[in-house]
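Engineer: Build the 3D model from these lines:
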Amino acid sequence: MERKAFLDQEPPPGYVAGIGRGATGFTTSADSGPVRFQPNLDDEDENGDNEDELKFQDDDEGGILGLELKDKEDDEADRIYEEIDRKMNLRNKNKSTGDLELSTSETSDKIKGQFTDLKRALTSVNDNEWANIPEVGDITRRNKRTRLLEQQQQRTYAMPDSVIAGAGSMGSLNSNDEVTNFQSISQAKDLLLSKQLDQIAGTSDNNNENIAKELEELQNNDSKIQDIKKGRLILASLRKTEPRKSNSWIASARLEEQANNYTAAKKFIIEGCHNVPHNPDIWLENIRIHQKTAEGTKFCKAIVNEGLKFNIKSEKLWLKAFELENKTDVVSRRKILMKGLEFIPTNVELWKSLVNLEDSKEDVQKLLTKAVELCPKEWDFWLTLINLSNYDDAKSLLNKARKALTDNYMVWIIACKLEEREKDDIPMEKLNKLLAKGFKELEKNTVDKSHLLSKAGWLNQAIDANLEGFTKTSSAIVKVTLDSDGKESLDEWLDDAEKLILKKEFKVAHFIYEYIIDKFPNNIESWLSLILSMKNSKDFDKSKLFEYYSKAVNLNQDNELLLLMYAKDKWLLGNDVEGARMILSDASSRLPTSENIWLARIKLEVKNHNYQEAMSISTDSIDKIPTSSARVWFKHIHLMRFLARKKIVTLEVPDFLSLTTQALDLFPEEPKLYLQKSLVLVDFDLIKQAREVLSTGTKKCPNSIEIWINLAWVDEKYFKTVIRARSVLDTAILKNPTSDKLWEAKIKLERRQNDRTAAQQITNKAHKMFPSSSSIWIQHLSLIPKMSQRKNAFLDAMRTTNNSTNILLSIGVFFWLDGKFLKAKSWFERALTSNKQSGESWGWLYCFIDKYGSAQEKLGLLQNLNKNYDDINDGETWNHVNKDLDNFEKTPKEIIELVSAKLLAKSI
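Structural biologist: So this is what the prediction gives:
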């Protein structure tokens, strides 16, 4: 290492080594001598022989602050301070005189002696050691900061018993106090502090709100006072300039009432009555103000009597006089109303009040008869009188009302209701004609066409009529309304019916569908909508439903869907197997080539355990429609397998091989037939031949994923050749590179071999190729070891698969395995809501309800299952159980029980 040149030079004055790196230097009296002037030194020092003293003084007091600038005042001040110091030293008796007499030279020698050995030792330090001296850090301050920080962090609290108990309940303290979870205690303490702070904050907020409210009230009071003063000035001016206007007097009274000055308010309102006596409003205000004071009802009666002298035709004053009378004094109240009607005989309100006073039907009729004469435009009087009258009188009154109220649609609706009420067997044609006449009259007599009732309004009237029990009137309203629509708009009518169904107004919706069917008898959509709404209706009538079915089938004899629905509802809803059998038999003769009808006939017989008839029908179907589709052959072979297992028929291997060969000859590219033939051979333990069939199937149907997977399964399960099974799946992937099901099969194969590493590698590769595949995501999630690590993956899976039913279901399964059963149930329900065809969702939800649900919940689930059973076709476990020959005749309840048991067994 090259030695720096400055190291051989003398350091500059005041140099301190390492000062740039934070080191601090110091000097002692051994280096510089004493710096404090001692007042008791020898006379020699006082005369200036002490060289160090003189140097100190020159350095310290040189320049503009030197001794040369001192004046007499400064000398006098110095003398005073010296005298004070002398007296203070004399008063300090506790101080030792020996210490004060210690000489500077002795002190210096003592300090020098302490550092002599250290200075001598520095001569042995070589250049390298000197260069490698570490940098001097600010260790003292750093240690001080660390110590202060530790002291701040070491806080102690008076811990309440509730916090300690809460921490203990969370597992923070064990029974032997060996382990203490301070984090839990800290969380409990923070929770307690936060609650206290919230309480304090809440109290503070309440106080602030109260203070703010008080300030606001004070400001409002001040502003009210100012407003009242201004209002008085303005109203005083108005009363002087326009004393004949009632508004200024009423406003003045109300202003004084607001200021709680009731004396002034009464004075103003009385004066107003004198100035404007012919205004009924000011008399009513006078009564109101006096009612709030101590005058009472008697004085108010006097006021209203006085007001009536000037306003004899005021409806309000007569009604106020009626109101002021005692309610039990019916005679007086009646007299007032009768007196009022003498002066204003056409007043509707007075008549209504008078009619309401009467209890006798005859008296009410008399009053209403007079009322309709004097108030012919008031429909309520007509309606009440019609309802109280017999049929003949009501008809007469309706004719009079029709002449008086030419533009009132209610006249015609009430006429229809009257006819329906009096004649239960009245034909619909009569009501339709009556209402159609009413539509024409309304159209002719209504000047402003915008006042005519809209279609929606008429349909609302139909709803009201139906709710009142007038179903024929409701139907007539619907028919005439749609007739007068002016255009045959099928889409609009269907939309109207759907809106009514959403409102649960099924009956009126039925009337719309009936109208559409009359107009368009071959519109299948209308028939289906009508039938569906009838089945959902709260007043469901089976006989009416089957009547519509019969009419629909007769009008549409070649419609396969209507025939199948009719037979199914006849069987299940009507519990009429023979009737359903006749419908399907007739349908088969009408549509002899319809495979759906043939299969429906077979299903009907199988479900009712009539196996011989089912076999006969199935055999006829392949004889009459052999080339219809592979489905017919598949169903026939499946039925034969079941009957052979039940020993109802005797069939050997050649018989089955003959059937399957015939089917494959007709449909050589149907994958299901190859799978079925392999199953037949497995039933007879002909595994080698079954593998050959599947191998042939891969050549004929290379795109059939199920054949490849089943071929690999046969190699793995029966031949125990896992290598060949892997090879089969690899070959299948080469031919079907876009199939995620094959990758899923590969992953499952490795997992069955307990090779988790290989399964993980295949999953990662498949996950990159199929990022939105729900089946690959499920395998990926199942390979994550901990539930806590899966939660973020759940979110990614739902996002990338667009909330796939399988993902929702698998999340529920993971929660189930984690012991969180309520959470699992919520996910099962979500999965079932998203896809009711998922058999796995039905099975898992049944698992929960069977173990933790109530009997009512279980019954509800089974009822829903029965409704949706025929449509459930999704799910590996469901299909495996449902298509098993041993379960061929099992009920939906038995199937769901088997599915749930198998799902639980697979999850363990």
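
Engineer: make it CA atoms for all contacts and neighbour counts henceforth
Structural biologist: Noted.

Engineer: in the one helix or strand V508 maps to, what's buried?
Structural biologist: Here V508 sits within helix 506-519, counting by DSSP states H and E. Neighbour-count burial for helix 506-519 flags 506-517 (criterion: 16 or more other CA atoms under 10 Å).

Engineer: Let's compare: structure for the following, please.
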Amino acid sequence: MVEYKSFLDMPAPAGYVPGLGRGATGFTTRSDIGPARTGIAGDALKAAAASKKPEGENGNEEEEEEDEDRFKDPENDTGLFSVPGIFDPEDEEADTIYSEIDKRMEERRKTQREAREKEIEEEFKKKNPKISDQFSDLKRDLGTVSAEQWATLPEVGDLTRKNKRQRKNVEQRFYAVPDSVLASSANQNAMDSSIEADGSGTTDGTMTDFRSISMARDKMLGLKLDQANKADGTASVIKRSDSAGGFTNVDPKGYLTSLSGSFIPSTTEVGDIRRVRPLLESLVKTDPKEPRGWIGLARLEELAKRIVKSRKVIQQGCDNCPRNEDVWLENMRLNEKHNAKIIAAKAVQFIPKSINVWIAACKLEDDINSQKRVLQKALEINPHSDTLWRAAVNLETDSEDAKLMLTQAVELVPMSEDLWLALAHLETPANSRKVLNKARKALKTSRAVWIAAARLEEQDGGLQDKVYKRMERGVKELEAEGGLPDRAQWITEAEKCESEGAPLTCHAIIKATLGQGIEEEDRKSIWMEDGKDCIRRGSYETARAIYAYALQAFPESKSLWLATCQLEKLHGKKEALWEILEKAVKTSPHTEAFWLMYAKEKSIAGDISGAQEILSRAFELNPNSEDIWLSAVSMEAESKNYDRARKLLERARQEADTERVWVKSVSLERQLANYDVALNLVTEGLERYPQNPKLWMQKGQIFESLKESHKAGQTYFAGTKACPFSVTLWLLLARFEQSQGVAIRARSTLDKASIVNPKNELIWLERIRLEVREGNTAQASTLVSRALQECPDSGLIWSEKIWLEPRLQRKTKILEGVKACENDAFILITVGRDFWQNAKFGKAKTWFERAIKRDPDNGDGWIWFYKFLSEKARPEDAQALVDGFKAADPHHGLVWPEYLKDPANFGRDLSEILKLAAASVQL
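Structural biologist: Have a look, this model is predicted:
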């Protein structure tokens, strides 16, 4: 009977792997090195496949190969794709083209990839520099350290001593003790004031004289202080009294003064001195002929406040190194004047050719005659020293004596440039030319001689051409001799001549040398930069010379002419500016900016007729220029020639038919209150230019002036349809709707405007202020938060946020606002106003000044600053601000444009409009 086993008791088939059918091939635990059954599964599968074959069946090789090919990767070019096909020439050409394209694209991608990787690597190195890179500049500086400096570096020394001292100090630290210990020790040494009946202070029969003990202790303290005082070489500050008690009185003030005057080396310095002294002593013993060792040891003793020892050491150095001037000079320095003179006399006996020793000996003398005698002896021994001759000449008070001495000096020292120039300076102009001619022959590479010759021509009343020719000849000869310096040195010489009152020589130097060593294409940019550098240094005449030379090479350069005009406007005279502008309009007659600047400067100076004549000339050369037409109209309107201004505008609309001409025409009629004419003009202008937002604004404002509110609203609405990106039109429409009592429609209008013009600070500001005007402060605060999310660096929004806060809580918001947009003029004005409210007038003035300097074209800063000065400062300060305001001529802001463009203020002076605006704003 066959016994059948249960399923679970049956043996597993060959190659059986539990869970293999559902994809379980093993797992990895924490202690496993790798996959548990990755290698077993493949073997198991092969064994299972082999067990399924019938016994005695021979496998066919073709079927096995077919089965193997079936499991191959289709991406692998074997089998079907391994058989090469038939290629014709067109296929080969196509393959060649594709391969070339692939190579080209790979090279292109490679260049881009390398550039991108290089940029990422540079950015990473910039953010995470290596320590070696951080100290690269210091390591470069180590290349300049000489061997002598390396040798003088102190040794590191034994640092373990410091650690031992620190550990010792740690052991000696004091700590707080309980109050019980303090209380018990308070009476430990207390003296019992009670006296026994027998009159003794003790019970054992001995007598204690406390008074004698106290006197002895005070006497000992006094002796110690006296000894310390004498050792330091200071005056005695202890005063002993001869009172009966014998007490010693100490002057605390004098004692503290003596302590503060005395030098007490620190522990580190004392340690360094003790460590270095043996080294230097060993050096002077082993090599007594080395002067640096004696000097170092003497200075070490001086540092240790051992002056006597220092003098002895340096004297030994003089004895051992009598031919070295440094040792003698150090000996003279360390000794008093009387002894130093004796040392100097010995020094000149050993080294009579040392110029420094003679100069030091001369300085030791008190009177001029003694100094002259010393220098005369020195010159007898060293007649070819220009240093000694200069020192001797400087001591002479009589010009004739100095002249005689210089005449002898230049014969003995013909290569001294200073002596020749000094002699030429003292001589008459005729003799100066002779002296300079001799100097020129002796010093063929000296530019100072040629500059002095040119200055002599200028001082002698020579013509400009004569000075220029002399300098040009000098430059040619210097170039021939190989002594021509670079441009920077010549510019420095020109600035020096300017500072010394020789402007013609300054111009001559620039004209003769400015073009040296510059490429043709770089001349203009380099000369412009040279002029700016001279202006920054305050050398305005040199800058004029540079610009004049550059304009000769580039006569039609607009930037050069404007730079020259700006230089004369800021640092010159108005006549010079007019002369330059006249040259500019003649050289570039079709450049409108020159004509407009010329006419404006004439108008500012009060020469209206001259300005009109300039514009007439401009019309002839530029008949279709919009700017010239409008400038002429503005000038006629300022002169109150309104009929002539109308005729000019009428002619301009025919010859220069532009949008600005129509806008100016409408503005003039509005300012003159001719609303019907203005309405006709704006209607005609909108037919020509329907996309111009200013014409729509003007039309709506005309209807508002005519009290036709319905038409004004329709005009603004039509304008927003025609010009949806004009923020000002949306704001005018919203304000008009709110003024009509329809705040809901105003909110809707501003919502639409924000959709068309996202992230616009003016629209957000109007939405916030609309809620403030309606009394919805909470909604206004919410809008401020939303606005700052879209415009985080807007000074307008931050200012509004600050003013919405309570007064006592504004400081925090001000700090946040300044941090977010510190260079915004509106936030600077807000900070100034807050300081003003808190009565911090000095700080308020500082912030208002920062505001107008940061953005002088913002009229709001000038308004608030003028209001502040008119109330809290002197009248002359406010007037000075008005003058600066007129020069700046601002056109932007939130408050200022409303007053500047108000037709009611037409014809008024800018200062009057400023005062009106300042009176209207409230703190």
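
Engineer: Please, where are all the helices along the stretch 101-250 of the first structure?
Structural biologist: Shown for the stretch 101-250 of the first structure, the helices assigned by DSSP state H, counting those that start in this stretch span residues 104-121, 127-131, 139-153, 161-169, 182-241, 246-258.

Engineer: brain fart, the stretch 351-500 of the second structure
Structural biologist: Using DSSP H, counting those that start in this stretch, helices in the stretch 351-500 of the second structure cover 355-364, 368-381, 386-395, 399-412, 417-426, 429-442, 447-459, 464-481, 487-499.

Engineer: superposed on the first structure, where does the third one end up, distance-wise?
Structural biologist: On superposition with the first structure, the mean distance recorded for helix 386-395 of the second structure (mean CA distance after the TM-score superposition for the first structure) is 3.8 Å.

Engineer: Show me what that helix is packed up against.
Structural biologist: helix 355-364, helix 368-381, helix 399-412 (3 or more CA pairs under 8 Å, 6 or more residues apart in numbering; DSSP states H and E).

Engineer: Please name the residues that touch A745 of the first structure.
Structural biologist: By CA atoms under 8 Å, 6 or more residues apart in numbering, the residues touching A745 of the first structure are 709, 729.

Engineer: how deep is the residue mapped onto N887 of the first structure from the second structure tucked in, by neighbour count?
Structural biologist: Aligned by TM-score structural alignment, N887 of the first structure pairs with N905 of the second structure. Residues lying near N905 of the second structure (other CA atoms under 10 Å) number 16.

Engineer: Per the alignment, K573 of the second structure pairs with which residue of the first structure?
Structural biologist: So K573 of the second structure corresponds to D541, using TM-score structural alignment.

Engineer: Identify the residues contacting that match.
Structural biologist: Shown in contact with D541 of the first structure (CA under 8 Å, 6+ apart): M534.

Engineer: What distance do you get for it to A663 of the first structure?
Structural biologist: Distance, D541 of the first structure to A663 of the first structure, by CA to CA, to the nearest Å: 45 Å.

Engineer: ditto for L675 of the first structure
Structural biologist: 12 Å.

Engineer: The two - which one has more neighbours?
Structural biologist: Legend: neighbour count by other CA under 10 Å for L675 of the first structure and A663, higher for A663 (25 against 18).

Engineer: Secondary structure element for the more buried one, which one?
Structural biologist: For A663 of the first structure, the element it lies in under DSSP H and E is helix 653-666.

Engineer: again with Q227 of the second structure
Structural biologist: Secondary structure assignment for Q227 of the second structure, by DSSP H and E: helix 210-231.

Engineer: Which residue range of the first structure does the next helix-or-strand element following that helix align onto?
Structural biologist: On the C-terminal side of helix 210-231 of the second structure, the closest following helix or strand by DSSP H and E is strand 238-240. The aligned range for strand 238-240 of the second structure in the first structure is empty, by TM-score structural alignment.

Engineer: Buried residues of strand 238-240 of the second structure, list them for me.
Structural biologist: For strand 238-240 of the second structure, the neighbour count (16+ other CA under 10 Å) marks I238 as buried.

Engineer: That strand - contacts with which helices or strands?
Structural biologist: Packing partners of strand 238-240 of the second structure (3+ CA pairs under 8 Å, 6+ apart): helix 210-231, strand 248-250.

Engineer: tell me what the longest one is packed against?
Structural biologist: Taking 3+ CA pairs under 8 Å, 6+ apart as the contact definition, the neighbouring helices and strands of helix 210-231 of the second structure are strand 238-240, strand 248-250.

Engineer: Going by residue numbers, what spans are helices in the stretch 751-900 of the first structure?
Structural biologist: 756-769, 774-782, 787-800, 805-817, 821-834, 839-852, 855-868, 876-882, 892-907.

Engineer: possible to save those as TSV with distance to E349 of the first structure and mean neighbour count?
Structural biologist: Shown next, in TSV, are these (distance: least, CA to CA, whole Å; neighbours: other CA atoms under 10 Å):
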stretch	distance to E349 of the first structure	mean neighbour count
helix 756-769	81	17
helix 774-782	73	22
helix 787-800	67	14
helix 805-817	65	22
helix 821-834	57	19
helix 839-852	63	22
helix 855-868	56	13
helix 876-882	73	17
helix 892-907	67	16
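
Engineer: Out of the ones you listed, which gets nearest to K423 of the first structure?
Structural biologist: Of all the helices of the stretch 751-900 of the first structure, helix 855-868 sits nearest to K423 of the first structure, with 41.4 Å by CA to CA.
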